[in-house]
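Enquirer: the following block contains a protein sequence and its predicted model.
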Amino acid sequence: MLVAAAVVPCPPLLVPEVASGAAPELEPLRAACLEAVQELLAAGAELIVLVGGGPAAGVWTEGGAGSFHRYGVSRVVRLPSGGVDGPELAPSLTVGAWLLEQAGATTPTHACAVPVDAPTGRLLGLGQGLAELADRVGLLVLGGGSACRSVKAPGYLDERAEGWDAEAARALGGADPDALAGLDAGLAAELQADGRAPWQVLAGAAQGAGLSGRLRYDEAPYGVGYFVASWS
């Protein structure tokens, strides 16, 4: 069953080598992410599962590795306690593997990529299945809010973005799986919110788990809604 979860965004700029001169700007976000991951690891899960968006569905159960080469950085990270054979981790999961590395994780770890346009019902079912993989399962859920919070945002300014993000932040901070399940997939796509699909996997895994939540970070640097939450 699910015993804990950490919800973090996954911009490559979290990695200081990728952010370069902009690294100090994201230090509060980076610190909040690491604190959430450390709390997740402290929950005593037997298995950690990374869940993030990807161009296609994918599962890594025997380890895996990802790199930041596409950003001009010679940096490779791997999942804890596994090999490096098989396909490269999706970019979101690569950021998750980096966070686990920074936190000194040694817990057996799987990873799961979900298409950002996957239907809600399928995501909820996936989450329920992940929660049954071990007696004590922890999820590291990677994804962000809308990318339309300002005129300089990747998706430009959309007046609906702030309200959508506020609804998501309330659901994440309140550990409310029903509210996460109710997030509108079509609107999430229009607002370029890549966290909707991973969050709904969390919603499925958390059904009946009785977890409480804490919102650690809720800001929109660069016009993108970033949230960090801990469920335990």
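Expert: Right, received. Where do you want to start? Numbers count the residues shown, from 1 in each chain.
Enquirer: alpha carbons only for contacts and neighbour counts from here, please
Expert: Noted.
Enquirer: ok, the most centrally placed residue in the chain - contacts?
Expert: In the chain, the centroid-proximal residue (Cα atoms, centre = their mean) is Leu142; its distance is 1.0 Å. Contact analysis of Leu142 by Cα atoms under 8 Å, 6 or more residues apart in numbering lists 7-10, 50-53, 92-93, 96, 195, 198.
Enquirer: return the subset of these lying in helices.
Expert: Among these, the ones falling in helices (DSSP state H) are Ser92, Leu93, Gly96, Pro198.
Enquirer: against Ala175, how distant is Arg184?
Expert: Careful, residue 184 is Asp and not Arg. 18 Å (Cα to Cα, to the nearest Å).
Enquirer: on that earlier part again, for the residue nearest to the centre of the chain, which non-adjacent residue is spatially closest?
Expert: Spatial nearest neighbour of Leu142, excluding adjacent residues (Cα to Cα, 6 or more residues apart in numbering): Gly52 at 4.7 Å.
Enquirer: that neighbour and His110 touch, don't they?
Expert: No - using Cα atoms under 8 Å, Gly52 makes no contact with His110, being 11.7 Å away.
Enquirer: confirm for me that Ala220 is in contact with Tyr226.
Expert: Yes - with contact defined as Cα under 8 Å, Ala220 reaches Tyr226; the gap is 5.8 Å.
Enquirer: take this one as well and set it beside the first:
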Amino acid sequence: MLVAAAVCPCPPLLVPEVAAGAAAELDGARDACLDALGVLAVSRPDRLVVVGPAGAEGRGTHPQGAVGSFAGFGVDLRVRLGAGDAAPERELPPSLAVAAWLLERTGWTDAPVEALGVGEPLATDRCLEAGRGLAAGAERVALLVMGDGSACRTLKAPGYLDERATAFDAEAARALGAADTAALTALDAALAYELKVAGRAPWQVLAGAAEGARLGGELLYEDAPYGVGYFVAAWS
């Protein structure tokens, strides 16, 4: 059963070594993420599952001890998903590497941890099904859900400006802050793809996991630096 969830953005720029001289620009987002992870620790889960967007190479499950790297972003920095000496064949995709970095920052030892990388095109019904399966995996399950909003908020955004992006992000932020599983389920997957929303599938996995859990939510951070929607929320 799902007992808590934290929702965080997943840009590698969240890691100060990657952001370098611009690191201070995301201080507020980092602080909010750490606050959200504190909610997970207080929930005393039996199991923590990290969920984040992934390309073909990173889809599927990643065990505790899996390693990620920011070498692709010009930084010689490696992170490990929880404690352990596992030597998995695959590296963590960037979104899950950011999550592992956040967990290292908090010194996470509260419960065993594993990760699930989900593909951006994953249909809503399959996202919900995956979430239900995660929630049934232990008596007390917590989720750390990584994902960004639209990348089309400004002219300089990665996806250029799309006038539909602000409304989409506003509804996503409202749903995440209210722990509104129905609204997350109703997010338009086709529109999310057009707006380059990396978080749609992970958020809908969360919606499936939270069905019947009656969790309350709080939006801890909302902004669109670099023209990309970033949200932090805590559910408990």
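Expert: It's in. Nothing here was measured: the structure is a model prediction, and the numbers come from that model.
Enquirer: could I get the TM-score for this pair?
Expert: Scored against TM-score structural alignment, normalised by the length of the first structure, the superposed chains reach a TM-score of 0.98; 232 aligned residues with a Cα RMSD of 0.8 Å.
Enquirer: what lines up with the residue nearest to the centre of the first structure in the second structure?
Expert: Here Leu142 of the first structure is matched to Met146 in the second structure, going by TM-score structural alignment.
Enquirer: what of Glu162 of the first structure?
Expert: By TM-score structural alignment, Glu162 of the first structure lines up with Thr166.
Enquirer: and that match, how many neighbours?
Expert: 18 (other Cα atoms under 10 Å).
Enquirer: mean deviation of the one helix or strand it maps to from the first structure?
Expert: Secondary-structure assignment from DSSP states H and E places Thr166 of the second structure in helix 165-178. Mean deviation of helix 165-178 of the second structure relative to the first structure after superposition (mean Cα distance after the TM-score superposition for the first structure): 0.4 Å.
Enquirer: residues in the first structure matched by whatever helix or strand comes next after that helix, start to end?
Expert: As assigned by DSSP H and E, the chain's next helix or strand after helix 165-178 of the second structure is helix 181-185. Mapped onto the first structure using TM-score structural alignment, helix 181-185 of the second structure covers residues 177-181.
Enquirer: enumerate the positions of that stretch that are buried.
Expert: For stretch 177-181 of the first structure, the neighbour count (16 or more other Cα atoms under 10 Å) marks Pro177, Ala179, Leu180, Ala181 as buried.
Enquirer: what's the answer for stretch 160-178 of the first structure, then?
Expert: 161-162, 164-165, 168-177.
Enquirer: what does stretch 1-20 of the first structure give?
Expert: Neighbour count says stretch 1-20 of the first structure has 1-15, 17-19 buried, by 16+ other Cα under 10 Å.
Enquirer: how many residues are close by the residue nearest to the match of Glu162 of the first structure when sequence neighbours are not counted?
Expert: The spatial neighbour of Thr166 of the second structure that comes closest, neighbours along the chain excluded (Cα to Cα, 6+ apart), is Arg153 at 6.4 Å. For Arg153 of the second structure, the count of nearby residues is 26 (other Cα under 10 Å).
Enquirer: can you map out the helices along the first structure?
Expert: So, for the first structure - with DSSP H - the helices run 16-19, 27-42, 91-102, 120-131, 161-173, 177-181, 185-190, 196-206.
Enquirer: give me the contacts around stretch 184-204 of the first structure.
Expert: Taking Cα under 8 Å, 6+ apart as the rule, stretch 184-204 of the first structure contacts 9, 51-53, 114-120, 123-128, 139, 141-148, 155, 158, 161, 176-178, 180-181, 183.
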